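> What follows is a predicted structure for the sequence shown.
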Amino acid sequence: MDPSIGFRLLGPLEVRVRDVPVPITAQRESVIMAALLCHADTLVSTEQLVDAVWDGVLPANPANQIAICVLALRTKLAAAGAPKDLIATRAPGYFVRLDDAQLDTRLVDECVARAEEAEEAGRLEEALAHLRAALGQWRGPVLSGMRSRWLKSEIVRWEERRVALSEWCIQLELDLGHHHRVIGELSAMVADAGLRERPREQLMIALYRAGRSAQALSVYRVTRRMFLAELGIEPSKHLRGVHDAILASTLSMTPAARKS
């Protein structure tokens, strides 16, 4: 990808041309830019952009207001040196012509594809490196500060993907025997995980393999209390099985061998 133009959604919206930030501070312009980038190279209708910008009462002639904002975006991008047709018009709306520009969400997709290929071939260290590169694209909450109900689904989708990639990454670390070095990272993940069981299970396994069985069992007790208090149910049968294996010292101390 050509690094002279870069777009970043995985954090505050950021647009750079020749490594110089393009100031897009007006809320309406930011929402439109984000909406177009979430669907780069795909037509986004004026009606969809209206929904993205206004959650409530519409102004008079909202389509005209969208056109004014798009013109302002084109002017700022062109002044920074971006192609004039970067934001193209095609009835009934607009689309970002990404071409060779960098977009962080696409970089994530590329890294994940490489990680899947490497893991399938048994190259776990390589797969782990690609996943770390993918996770490195996040700079904070997705589109932080963006107020748009229409964009909420995209924000949630990418936040959930970050969590899933983090759990996959940790699993590779555990499969490679790196339990000592992920305990701190897992502890932070558990603090933010809500009622997700997998990072709790991974932390229990990492602690057990590090010789810290008492702490591993403590993680389970805290998890069980939380589930009973908030959901009125016990943890899953699988997590209970991990707990019982730790209690009986029968959980494997080494990662299971993978089939090549």
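Looks like it came in fine.
> make it CA atoms for all contacts and neighbour counts henceforth
Will do.
> list the contacts for Ala134?
Residues in contact with Ala134, defined by C-alpha atoms under 8 Å, 6 or more residues apart in numbering, are Leu107, Val108, Asp109, Cys111, Val112.
> from those residues, which ones fall inside helices?
Leu107, Val108, Asp109, Cys111, Val112 (DSSP state H).
> So the second one sits against Gln137, correct?
Yes - the pair Val108 and Gln137 passes the contact test of C-alpha atoms under 8 Å, sitting 7.0 Å apart.
> here's the one I want to compare it with:
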Amino acid sequence: MIVESSSDSARKTFFRVLGPLRVCSGTREAALPESRQLIVLAVLVTEVNKAVPLGRLVDAVWGDTPPVTADKQIQTCVWRVRKALVQAGSRADLIETVRGGYLLRLPDGSVDTQLFEQLRERGRLRARAGDPVGAVADYRAALALFRGEPLAGLASRALEPVAAYWAERRLTLLEECFDVELALGHHRELVGELSLLVDEHPLREQLRWHLMTALYLSDRRADALAVYHAGRAALISHVGLDPCARLQELHQRIIAGDPVPVPEAVAYPGPALRGVS
């Protein structure tokens, strides 16, 4: 369960990485230094409560071509980050100097990625317990934490896998959320959102399956078939493959006018199949 921290919650420092890096202490946002310090802070936040070796910070900032003074410059970066956090109202000891590196020590729930995981897990528990409405509320609250691409604007090869990981977590949760919402009969409301996502991720077959299903259940059979053929063309063009068996099966059901199955991952006490509404 997500709970605010105790009496000092007004001064609690909260870090956002699911978008451009932002730090708030209470109601104040920290005026963060220039990009080099931002990269150092981003690495510490994404490794929260873990000791980060100095060499990892050097690599994140300069890659394979660090200057001779890299270690000293990292120390200066950390000093400036500490100063910016304190000026925003944070405690002075958030970033600790440890043997061979630094550690950002925070209570649970101080980073948006932690809240995302808590909400995602609670939503899954609700879905399994037969509370799809509650599950959707938690899933949507988790997804609302994203304010754009994770760690947007930070030019660091070391941070690229981290940003890609959280972008994938978002898409996976969206797919779980669509499963529940389709089971609830929200197909008409989902068509617009799904259309945009399929345009952004044309090779992501699960999203295309959701869009085809939502269109078919909204009495838009021809549009559902068009989405299938566009996806097939994209897959053949980019990777030389036909759509997966699940998409092909859905395509055949739509051609035949047969009912389509409710997503299997949802613990929702509804019928095994839904026909066209």
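That came through fine. This is a predicted model, so every value here is computed, not measured.
> So after superposing, what's the score?
Both chains were compared after superposition, and using TM-score structural alignment, normalised by the length of the first structure their TM-score is 0.95; 260 aligned residues with a C-alpha RMSD of 1.7 Å.
> circling back to that earlier point, neighbour count winner among Val108 and Gln137 of the first structure?
Taking other C-alpha atoms under 10 Å, Val108 of the first structure and Gln137 do not tie; Val108 has more neighbours (24 against 18).
> Alignment lookup: that one to the second structure.
Here Val108 of the first structure is matched to Phe116 in the second structure, going by TM-score structural alignment.
> Spit out the contact partners of that match.
Under the criterion of C-alpha under 8 Å, 6+ apart, the contact partners of Phe116 of the second structure comprise Ala142, Leu143, Leu145.
> From Pro202 of the second structure, how far off is it?
Distance, Phe116 of the second structure to Pro202 of the second structure, by C-alpha to C-alpha, to the nearest Å: 25 Å.
> In stretch 161-180 of the first structure, which residues are buried?
Along stretch 161-180 of the first structure, the positions that meet the burial threshold by neighbour count (16 or more other C-alpha atoms under 10 Å) are 162-163, 165-179.
> Any figure for the gap between the match of Val108 of the first structure and Ala42 of the second structure?
In this structure, Phe116 of the second structure and Ala42 of the second structure are 17 Å apart, going by C-alpha to C-alpha.
> the strands in the second structure, which residues?
Taking DSSP state E as the criterion, the second structure carries its strands at 13-16, 22-25, 28-29, 51-53, 95-98, 101-104, 260-261, 273-274.
> and among the ones you listed, the most buried is which?
For those, the largest average neighbour count (mean count of other C-alpha atoms under 10 Å) is found in strand 13-16, namely a mean of 22.
> ok, how many other residues are close to the nearest residue to Pro141 of the first structure once chain neighbours are set aside?
Spatial nearest neighbour of Pro141 of the first structure, chain neighbours left out: Gly11 (5.0 Å); criterion: C-alpha to C-alpha, 6 or more residues apart in numbering. Neighbouring residues of Gly11 of the first structure were enumerated by other C-alpha under 10 Å; the total is 17.
> need the contact list for the aligned residue in the second structure for Gly11 of the first structure.
In the second structure, the residue equivalent to Gly11 of the first structure is Gly19, according to TM-score structural alignment. Shown in contact with Gly19 of the second structure (C-alpha under 8 Å, 6+ apart): Phe146, Arg147, Gly148, Glu149, Pro150, Leu151, Ala152.
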